[in-house]
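Peer 1: Structural data only, the sequence is not supplied:
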């Protein structure tokens, strides 16, 4: 027994060593090269740590041509960065934009060992974002940028656009947060109907234990797992996401520990006394000064399509549109990536100055 245990420990240790060697100790990002293997002179491909809101945070800046405009991606969560997925998803976008991914404070590479999660406030995230935008303006010699926000990032994004429209050409809200309380109620009614239709007593018991909305943050996390089980949230299995993520040269072995830690924390520090934030952009942001475009999955019950349609109908903007992804839920960039990229590029082509 003791011998078998020793062998097991050795195997685990070897597996850890191999994993570390494969993932590396130093983050890198792949360069853009021509047919002869030479780095394309006008391209940019960097990963770096910059100071935002008096805290070191990580970004990648990638584009085949630095004359292209900047597209800044605000990830969801908080705690669910896109940087480790970009190598799989951003190929077409990097042909037409300088794509910037940012691991926000408390997420991924920016979830440092000594991170103070009490700094996770909406205002702090907004201030961090403005610091980053100003840095990109100077670093890349750009007057304005395109802003994309997904899920939590769409809450952040629409507020930035409302507060500081002078920084942006246009805003793309992917799975736009509209009315948090109504959204959960819509999702609850849909989920209850789906569970009953499938005679799923196990899920029905879980839902009964969670109760009816409004929810605390911890209740909502349990509820969201059921929504995901019935296809209303993530569009691909977490195991597939993990397989994509571990191939990212931008992430080291230790970064994945910080990534998982940040995802497990989620947005809990944002919710005082555990109560979910009350968000209602219909009331709070009835108009914006720049073009806006909403991207939403037809089957999304994290940020339900019906609310996004309602918001688009009432919001005043110089230009507005809704692109529906009929085969997607909350993450159309995963399920319908080609269409997703093409629609973003179409927006740029509409607005080329």
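Peer 2: In hand now; what should we look at? Since this is a predicted model, take the numbers as computed values, not measurements. Numbers count the residues shown, from 1 in each chain.
Peer 1: contacts, neighbours, all on C-alpha from now
Peer 2: Will do.
Peer 1: quick one: the closest residue to residue 69 other than its chain neighbours and residue 298, what's the gap?
Peer 2: Closest residue to residue 69 apart from its sequence neighbours, by CA to CA, 6 or more residues apart in numbering: residue 97 at 5.3 Å. In this structure, residue 97 and residue 298 are 27 Å apart, going by CA to CA, to the nearest Å.
Peer 1: With residue 353 instead?
Peer 2: 32 Å.
Peer 1: what's the answer for residue 190, then?
Peer 2: Going from residue 190 to residue 298 by CA to CA gives 13 Å.
Peer 1: hmm, back to that, and residue 353 and residue 298? which has more neighbours close in?
Peer 2: residue 298 (19 against 6; other CA atoms under 10 Å).
Peer 1: At which residues are the helices of the stretch 101-250 of the chain located?
Peer 2: Assigned by DSSP state H, counting those that start in this stretch, the stretch 101-250 of the chain shows helices spanning 122-140, 152-163, 180-197, 201-210, 217-229, 238-245.
Peer 1: The last one packs against which elements?
Peer 2: So that's helix 238-245. Helices and strands touching helix 238-245, as assessed by 3 or more CA pairs under 8 Å, 6 or more residues apart in numbering; DSSP states H and E, are absent.
Peer 1: And the contacts of it?
Peer 2: By CA atoms under 8 Å, 6 or more residues apart in numbering, the surrounding residues in contact with helix 238-245 are 84, 85, 88.
Peer 1: For the first one, give its distance to residue 331.
Peer 2: When CA to CA is the yardstick, residue 84 and residue 331 sit 15 Å from each other.
Peer 1: Then the second one?
Peer 2: The gap separating residue 85 from residue 331 is 12 Å, by CA to CA.
Peer 1: and what of residue 245?
Peer 2: 16 Å.
Peer 1: The two - which one has more neighbours?
Peer 2: Taking other CA under 10 Å, residue 245 and residue 331 do not tie; residue 331 has more neighbours (24 against 20).
Peer 1: quick one: contacts for that one?
Peer 2: Residue 331 touches 175, 233, 234, 235, 297, counting by CA under 8 Å, 6+ apart.
Peer 1: next, the one to line up against it:
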């Protein structure tokens, strides 16, 4: 098993090699928000648009998907960042060295990473791509700082409404009962009756049940997420252990999100606004993302479904996601005329 892993990692390392004369391949720790945080900058042509990615989780670094998204780097300079509490940043200094773990602190970190990328690459503004929990940060960054971002792209778009819409929670026990998991369904309903937001431990249990309740989501977790982590040429066995430890550590962020309300924060964005969502996502359903999208006012806005995709849609179908980036986003951020459409 380890021999097979070594062969796959060696092949992945060859795949990631960038030899173009104007390319860039940097992975380093940068001092962000008072601690050393891991940032990767990769692309085959530094004149391409810069794309800063905000990962989800909490603590689920996207650096594990480097080989799956290799084709993106021919068209964009991709900036990936392991948030404090996540991945290589967590591994650098452990739980005691992460400093303040709060939503506001991570938002400030994201702004500092954006400014670092702009300065390092000489870019006036960058494309902001935010996924899952990262899209909670992404909406606020895009709304408040159009001077830094030339477009917002949300995928696995998370829409928070202070708990008003309970459809996602209600759908989970229904799926569990349909699968004959009545005890698990009762446990989910008990969480919902609690008079307080879910604790970090409850949230972790809830997320596991959500994944187990949907065959496509479970298949994506196994074939896309875990396989990418296991074969990543950027991650040693020790890094893999730290990856999971970082996710557990970062779970402390989630209880505070229960009070967030995206509509109350505003639906006007002074930049092009895109949502590319998995059509079968049960974690961040496309219906909720589309409902919010319909209320958004933006200079350009577009919504598209990625077919046969659950959560992690961009990584299950990276070529389809790239096609959307190239046909809908890049013409606008490159100065070409763009319109507003949905599909």
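Peer 2: That came through fine. Quick caveat, the model's predicted, so the values are computed rather than measured.
Peer 1: How about the contacts made by the most centrally placed residue in structure 2?
Peer 2: By CA atoms, centre = their mean, structure 2 has its centre lying nearest to residue 131, at 2.7 Å. Contacts for residue 131 of structure 2 (CA under 8 Å, 6+ apart) come out as 53, 54, 55, 56, 154, 155, 156, 157, 158.
Peer 1: can you do 10 Å?
Peer 2: Residue 131 of structure 2 makes contacts with 53-57, 62, 137-138, 153-158, 276-277, 311-314, as judged by CA atoms under 10 Å, 6 or more residues apart in numbering.
Peer 1: and it, what pairs with it in structure 1?
Peer 2: By TM-score structural alignment, residue 131 of structure 2 lines up with residue 150 in structure 1.
Peer 1: Repeat that for residue 66 of structure 2.
Peer 2: Under TM-score structural alignment, residue 66 of structure 2 pairs with residue 86 in structure 1.
Peer 1: Does its match belong to a helix, a strand or coil?
Peer 2: State at residue 86 of structure 1, reduced to three classes by DSSP: H, G, I helix; E, B strand; the rest coil: helix.
Peer 1: Test my guess that it contacts residue 102.
Peer 2: No - Residue 86 of structure 1 lies out of contact with residue 102 (CA atoms under 10 Å); the separation is 11.1 Å.
Peer 1: Find the residues that touch each one of these two.
Peer 2: Residues touching both residue 86 of structure 1 and residue 102 (CA under 10 Å, 6+ apart): residue 60.
Peer 1: which one of those two has more residues nearby?
Peer 2: Using other CA under 10 Å, the more surrounded residue of residue 86 of structure 1 and residue 102 is residue 102, with 25 against 20.
Peer 1: do you know how far the aligned residue in structure 2 for residue 179 of structure 1 is from residue 286 of structure 2?
Peer 2: Counting by TM-score structural alignment, residue 179 of structure 1 corresponds to residue 160 in structure 2. Distance, residue 160 of structure 2 to residue 286 of structure 2, by CA to CA: 13 Å.
Peer 1: cool, and residue 98 of structure 2?
Peer 2: From residue 98 of structure 2 to residue 286 of structure 2 the distance is 34 Å (CA to CA).
Peer 1: distance of the residue nearest to the centre of structure 2 from residue 293 of structure 2?
Peer 2: From residue 131 of structure 2 to residue 293 of structure 2 the distance is 15 Å (CA to CA).
Peer 1: corresponding residue for residue 237 of structure 1 in structure 2?
Peer 2: Using TM-score structural alignment as the criterion, residue 237 of structure 1 maps onto residue 221 of structure 2.
Peer 1: Let me see the contact set for the residue nearest to that match when sequence neighbours are not counted.
Peer 2: Among residues not flanking residue 221 of structure 2 along the chain, residue 211 sits closest, at 7.9 Å (CA to CA, 6+ apart). Residue 211 of structure 2 sits next to 172, 217, 218, 219, 220, 221, 282, 283, 311 when contact means CA under 10 Å, 6+ apart.
Peer 1: Filter those down to just the buried residues.
Peer 2: The neighbour count (16 or more other CA atoms under 10 Å) marks 172, 217, 218, 220, 221, 282, 283, 311 as buried among the contacts of residue 211 of structure 2.
Peer 1: Please identify the buried residues of stretch 95-109 of structure 2?
Peer 2: Under the neighbour-count criterion of 16+ other CA under 10 Å, stretch 95-109 of structure 2 has 97, 98, 106, 107, 109 buried.
Peer 1: Ends of it, what's the gap?
Peer 2: For stretch 95-109 of structure 2, the end-to-end distance is 17 Å (CA to CA).
Peer 1: And stretch 229-243 of structure 2, by the same measure?
Peer 2: Terminal residues of stretch 229-243 of structure 2 are spaced 9 Å apart (CA to CA).
Peer 1: what's the matching residue for residue 319 of structure 2 over in structure 1?
Peer 2: So, by TM-score structural alignment, residue 319 of structure 2 is matched to residue 338.
Peer 1: Using the three-state scheme, assign that match.
Peer 2: Secondary structure for residue 338 of structure 1, judged by three-state DSSP, is helix.
Peer 1: So it sits against residue 325, correct?
Peer 2: No - using CA under 10 Å, residue 338 of structure 1 is not in contact with residue 325, being 11.2 Å away.
Peer 1: what do residue 190 and residue 298 of structure 1 both touch?
Peer 2: Residues within reach of residue 190 of structure 1 and of residue 298 at once, by CA under 10 Å, 6+ apart, are residue 232.
Peer 1: can you map out the strands along the stretch 1-150 of structure 1?
Peer 2: Along the stretch 1-150 of structure 1, the stretches classed as strands by DSSP state E, counting those that start in this stretch are 44-52, 55-63, 70-74, 98-103, 145-150.
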